[in-house]
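# This is a predicted model, with the sequence first.
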Amino acid sequence: MPTGRVKVFDEERNFGFVQPIEGGEDVYVHASTLEGTVLRSGDVIEYDVQEGDDGPQATSVRIAERAPEDNPAGRVVVGGPPPTWDELEQIEREKRQRRRQRRRRR
């Protein structure tokens, strides 16, 4: 079962992104895959991966380690401030566009 650190999770929009600890592409996580809990940025989770329409998605999510409560917004700052939602959405748009281009080449 892969593990990853929650980069960002928006409770109002019910989704976020996980950075796999083993490396690789960020994984989308939706609130519907959580079992009665809310994720915070910086939480370490275990999850299964399922390929969705727009890339990998986390399923069967379980929190392995909570981010410290005294950490503002639960953020883990590594190499600078975390990306904004607009930046994350732009990154995801670019990833989708690259996937579409790869599919067209086949």
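Cool, got the structure. Treat the numbers as computed from the prediction; the structure is a model and nothing was measured.

# Please make it C-alpha for all contacts and neighbour counts, starting now.
Fine.

# what about the helices in the chain?
Along the chain, the segments classed as helices by DSSP state H run 85-105.

# ok, the residue lying closest to Ala64 once chain neighbours are set aside to Val18 distance?
Nearest residue to Ala64, sequence neighbours excluded (C-alpha to C-alpha, 6 or more residues apart in numbering): Ile45, at 5.0 Å. Counting by C-alpha to C-alpha, to the nearest Å, the gap from Ile45 to Val18 is 8 Å.

# try this one side by side with the last:
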Amino acid sequence: MLMTGKVVRFDEVRGYGFIAPADAGEDVFMHANDLLDEKYLYQEGREVEFFLEQGDKGPKASQIRLVHQPTAIRLPSRPAGAPEDRQAVRGAGGDGATDAARFRAELTEALLDSSGTLTADQIKQVRECVVALARKRGWIAH
């Protein structure tokens, strides 16, 4: 039977954890061999779909997949705040408004990649706070 629930905990190293089913009931065992996505994505609170089976020791999930997939965009490999990044954000002779818009877009993508549990409103709030700080510090044009 296909069910939904949220990851209660998952230990990447040991390869197992538990899911709290959406329709209540006892937690369901999950094992890394039954994951359909990369195991590092199965963090506490992430919503999953799975098939419920009866294992030797109780309820067991199989064919576990994330309900909401994180975006495929990754952050750059160089450290954040490297001199070339600061110059690009400050404008280095470019249009400050364009640089601010680019900073805003890159920040939004970074927030989307950082956690699959942030809501759109939370992302907007964090983004506005960081953009205001960046403007105050002179990292982007006003």
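All right, it came through fine. The shown structure was predicted, so the numbers you read here are calculated from the model rather than taken from an experiment.

# List the TM-score for the superposed pair.
Overlay of the two chains. TM-score (TM-score structural alignment, normalised by the length of structure 1): 0.61; 72 aligned residues with a C-alpha RMSD of 2.1 Å.

# need the contact list for the closest residue to Phe18 of structure 2 other than its chain neighbours.
Counting by C-alpha to C-alpha, 6+ apart, Phe18 of structure 2 lies nearest to Phe29, which is 4.7 Å off, once chain neighbours are set aside. By C-alpha atoms under 8 Å, 6 or more residues apart in numbering, Phe29 of structure 2 lies in contact with 16-19, 58-61.

# remind me, longest strand of structure 1?
Counting residues, the longest strand found in structure 1 (DSSP state E) is strand 55-65.

# For Arg127 of structure 2, give me its contacts.
With contact taken as C-alpha under 8 Å, 6+ apart, Arg127 of structure 2 is in contact with 104, 107-108.

# Please, which helix or strand holds it?
According to DSSP states H and E, Arg127 of structure 2 maps onto helix 120-137.

# For the closest residue to Arg5 of structure 1 other than its chain neighbours, which residues are in contact?
Leaving aside its chain neighbours, Arg5 of structure 1 sits nearest to Val44 (4.4 Å; criterion: C-alpha to C-alpha, 6+ apart). Contacts for Val44 of structure 1 (C-alpha under 8 Å, 6+ apart) come out as 3-6, 63-67.

# Please report how far the residue nearest the centre of structure 2 lies from Leu133 of structure 2.
Nearest to the centroid of the C-alpha atoms of structure 2, with distances taken as C-alpha atoms, centre = their mean, sits Ser115, at 2.4 Å. Counting by C-alpha to C-alpha, the separation of Ser115 of structure 2 from Leu133 of structure 2 is 21 Å.

# which residues does whichever residue in structure 2 pairs up with Glu51 of structure 1 contact?
Glu51 of structure 1 maps onto Gln54 in structure 2 when the alignment is built from TM-score structural alignment. Listed by C-alpha under 8 Å, 6+ apart, the contact partners of Gln54 of structure 2 are Lys60.

# Quick check: buried residues in stretch 33-52 of structure 2?
34-35, 39, 41-44, 46-50, 52 (16 or more other C-alpha atoms under 10 Å).
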